[in-house]
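> coords please:
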Amino acid sequence: MFINAGLIFLLRKGSGSEYRINLVIQPIRDVIISATVIGIAFVFISILFLFLIKWDKNMMVVLAGVLISFGTGRQIFASALDTVTSSMNGFLSSWASTLHLLAKSRVESQEWRSIETHAELILFGKHIQYDPPARLGDVRTDIKPKEIYKYLNDHREELGYPYSIADEDNSYIAFAQYATKHLRKKLHIYLQLMELQEKVGGVNTVILIATGTLIWLFS
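The predicted structure is shown next:
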């Protein structure tokens, strides 16, 4: 059980407010397959180890170990997903906040009001928060259009945007409209993974581990 807890800690350790773009751009199918392989591999190795050392000695301990292994395998699957969803959360929070700042820094128009509204809708997503990149400085007191312009050109490839952004309204609008569509797609994937993560790491997992622990304690 101590080993199980250590593995879960290591899997969760990488999550945080920052994001890793190589995790964000992974197709949802690859993410789920990878998490499944990690979870199943842990369950298989744990059960094999149990049968090798306890098969003929105490079947109740073996049963407890099997239940705990399945429960922990589900937790590891959920934790592997958490590594990806944490990066996606940081990505969505950062870029939606940046788009919102960009819209605020431009001359008010119907296009920019629409972009600002779309950015706010993304920020209303589950656990998404207003979190502009630190590189843009203290945006609460001072929005710096030149810093936003430089940041967009330096990081536009994270959104798969192939064109350089010119310091003019039409170029900004073209990028912002592309970015909002891209972020909405990522938000949809993020919510799917979050739902799966909560289902797998929920009550059933706790029941498996708790039942196994009780059997082990009374065996």
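> contacts and neighbour counts: CA atoms only from here.
Noted.
> chain center to the strand or helix carrying A179: distance?
Element membership for A179 (DSSP states H and E) is helix 169-200. Centre-to-centre, helix 169-200 and its host chain are 12 Å apart (C-alpha atoms, centre = their mean, to the nearest Å).
> Can you classify F49 as helix, strand or coil?
Three-state assignment for F49 (DSSP: H, G, I helix; E, B strand; the rest coil): helix.
> how much space is there between it and F42?
According to C-alpha to C-alpha, to the nearest Å, F49 stands 11 Å off from F42.
> okay, the two: which has more neighbours?
It is F42, of F49 and F42, that has more neighbours when counted by other C-alpha atoms under 10 Å, with 21 against 13.
> can you tell me the helix or strand for that one?
Per DSSP H and E: F42 is located in helix 28-54.
> for E120, what are its contacts?
The contact partners of E120, taken as C-alpha atoms under 8 Å, 6 or more residues apart in numbering, are A96, H100.
> gap between it and K199?
Distance from E120 to K199, by C-alpha to C-alpha: 27 Å.
> same deal with I68?
18 Å.
> Quick check on those two: which one has the bigger neighbour count.
I68 (27 against 14).
> ok, the residue most central in space within the chain to T213 distance?
Central residue check for the chain by C-alpha atoms, centre = their mean: the C-alpha nearest the mean position is that of T85, 1.1 Å away. From T85 across to T213, the span is 30 Å (C-alpha to C-alpha).
> same question, L50
Look at L50 and T213: by C-alpha to C-alpha, they are 15 Å apart.
> Could you name the helices and strands sitting against the host helix or strand of M88?
Secondary structure from DSSP H and E places M88 in helix 59-105. If contacts are counted by 3 or more C-alpha pairs under 8 Å, 6 or more residues apart in numbering; DSSP states H and E, helix 59-105 sits against helix 2-13, helix 21-24, helix 28-54, helix 110-123, helix 145-155, helix 169-200, helix 203-218.
> so the fourth one versus helix 59-105, what angle?
Put plainly, it is helix 110-123. 160 degrees (axes from the mean of the first three to the mean of the last three C-alpha atoms, to 10 degrees).
> Here is a second sequence; please produce its structure as well for comparison:
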Amino acid sequence: MSHTSERGRRGLMLLISSPSGAGKTSMSRRLVADHAELELSVSATTRAPRPGEENGREYHFVTRESFDEMIAADAFLEWANVHEHRYGSPRGPVMAALDAGRDVLFDIDWQGAGQISQRAPSDVVRVFILPPSMAELSRRLHARAQDAEDVIQRRLGRAYDEIAQWGTYDYVIVNEDYDRAYADLAHIYHAERLKRARNGWLAPFVQGLLDERL
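This is a model prediction of the structure:
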């Protein structure tokens, strides 16, 4: 067993944000798939499941009453009203994962990232993904052919406000080349896992080294 797998390492919350179409979701899913120690945070929502969605996989689907009870119990790291529904990140499962040395990734907007950062500043790493240009962002949104033109224009309009928040993040990646941008994200994650403050096992390990007399 390696020292880093022993009890004593605290996990981290990796908060990844970007305007729609800049690559946040695809990079987040790939990073989780490539790292067994990293899991994706599953939000709770009051909206109904869509075809093919499973409770506990895409979302925890709860009633409005249950959601309100969770708010009253301070059971969310962050929550928000979005298009007449509520979405939130349950605190309990995330903190349990961090205590067990596991890492949790959040595919999240800048408002949610800000809430979590205020509540647990020492546990978060914030990464913002930028497009190389607004013209390229528009091209990507049109190319994926998922939304009507009016929806795309609304997403582009919101992108300016979202990009303006870049200075509140620890790291910023320009996604001009997807593979290079993903490699940068993976390097950031690997380096943050090695931070001394997150590895409580190091102090006794180092003391053991100092106590060894050859």
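> Do you know the score for how well these two fit?
Superposed pair, TM-score by TM-score structural alignment, normalised by the length of the second structure: 0.30. Supporting alignment: 106 aligned residues with a C-alpha RMSD of 5.3 Å.
> name the helices or strands packed onto the helix holding F42 of the first structure?
With contacts taken as 3+ C-alpha pairs under 8 Å, 6+ apart, helix 28-54 of the first structure sits against helix 59-105.
> what about the helix it packs on, distance to the chain center?
6 Å.
> residues of the helix holding A179 of the first structure that come out buried?
For helix 169-200 of the first structure, the neighbour count (16 or more other C-alpha atoms under 10 Å) marks 172-173, 175-177, 179-180, 183-184, 186-187, 189-191, 193-194, 197, 200 as buried.
> Kindly calculate the angle that that helix makes with helix 59-105.
Orientation check (the same axes, to 10 degrees): helix 169-200 of the first structure against helix 59-105 gives 160 degrees.
> one step back: any chance of the helices and strands packed on helix 59-105 of the first structure in JSON lines, with distance to S94 of the first structure too?
Shown next, in JSON lines, are those (distance: least, C-alpha to C-alpha, whole Å):
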{"stretch": "helix 2-13", "distance to S94 of the first structure": "20"}
{"stretch": "helix 21-24", "distance to S94 of the first structure": "12"}
{"stretch": "helix 28-54", "distance to S94 of the first structure": "21"}
{"stretch": "helix 110-123", "distance to S94 of the first structure": "10"}
{"stretch": "helix 145-155", "distance to S94 of the first structure": "11"}
{"stretch": "helix 169-200", "distance to S94 of the first structure": "11"}
{"stretch": "helix 203-218", "distance to S94 of the first structure": "32"}
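> Mind checking those helices for the one nearest to L102 of the first structure?
helix 145-155 (6.9 Å; C-alpha to C-alpha).
> same for that closest one, what does it pack against?
helix 59-105.
> Helix 2-13 and the helix it packs on, what's the angle between them?
10 degrees.
> now helix 59-105 of the first structure and helix 28-54, what's the angle there?
Using the same axes, to 10 degrees: helix 59-105 of the first structure against helix 28-54 is 160 degrees.
> Checking the spatially closest residue to I173 of the second structure that is not a sequence neighbour next. Helix, strand or coil?
In space, and not counting its chain neighbours, I173 of the second structure is closest to I129: 5.0 Å by C-alpha to C-alpha, 6 or more residues apart in numbering. For I129 of the second structure, the assignment made with three-state DSSP gives strand.
> What of I152 of the second structure?
helix.
> and the nearest residue to it once chain neighbours are set aside, how far is that from M134 of the second structure?
Nearest residue to I152 of the second structure, sequence neighbours excluded (C-alpha to C-alpha, 6+ apart): L141, at 6.6 Å. Counting by C-alpha to C-alpha, the gap from L141 of the second structure to M134 of the second structure is 11 Å.
> between the two, which one's more packed in?
For the pair L141 of the second structure and M134, the greater number of neighbours falls to L141 (20 against 14), based on other C-alpha under 10 Å.
> V151 is in contact with the more buried one, correct?
No: taking C-alpha atoms under 8 Å as the definition, L141 of the second structure is not a contact partner of V151, at 9.8 Å.
> quick one: buried residues of the helix or strand containing V94 of the second structure?
Element membership for V94 of the second structure, per DSSP H and E: helix 91-99. By neighbour count on 16+ other C-alpha under 10 Å, the buried set for helix 91-99 of the second structure is R91, V94, M95, A97, L98, D99.
> The helix or strand hosting V172 of the second structure - contacts with which helices or strands?
Here V172 of the second structure sits within strand 171-174, counting by DSSP H and E. Secondary-structure packing of strand 171-174 of the second structure (3+ C-alpha pairs under 8 Å, 6+ apart): strand 124-130, helix 178-193.
> can you list those in JSON lines and add distance to Y87 of the second structure and mean neighbour count?
Below are these laid out as JSON lines (distance: least, C-alpha to C-alpha, whole Å; neighbours: other C-alpha atoms under 10 Å):
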{"stretch": "strand 124-130", "distance to Y87 of the second structure": "20", "mean neighbour count": "23"}
{"stretch": "helix 178-193", "distance to Y87 of the second structure": "26", "mean neighbour count": "15"}
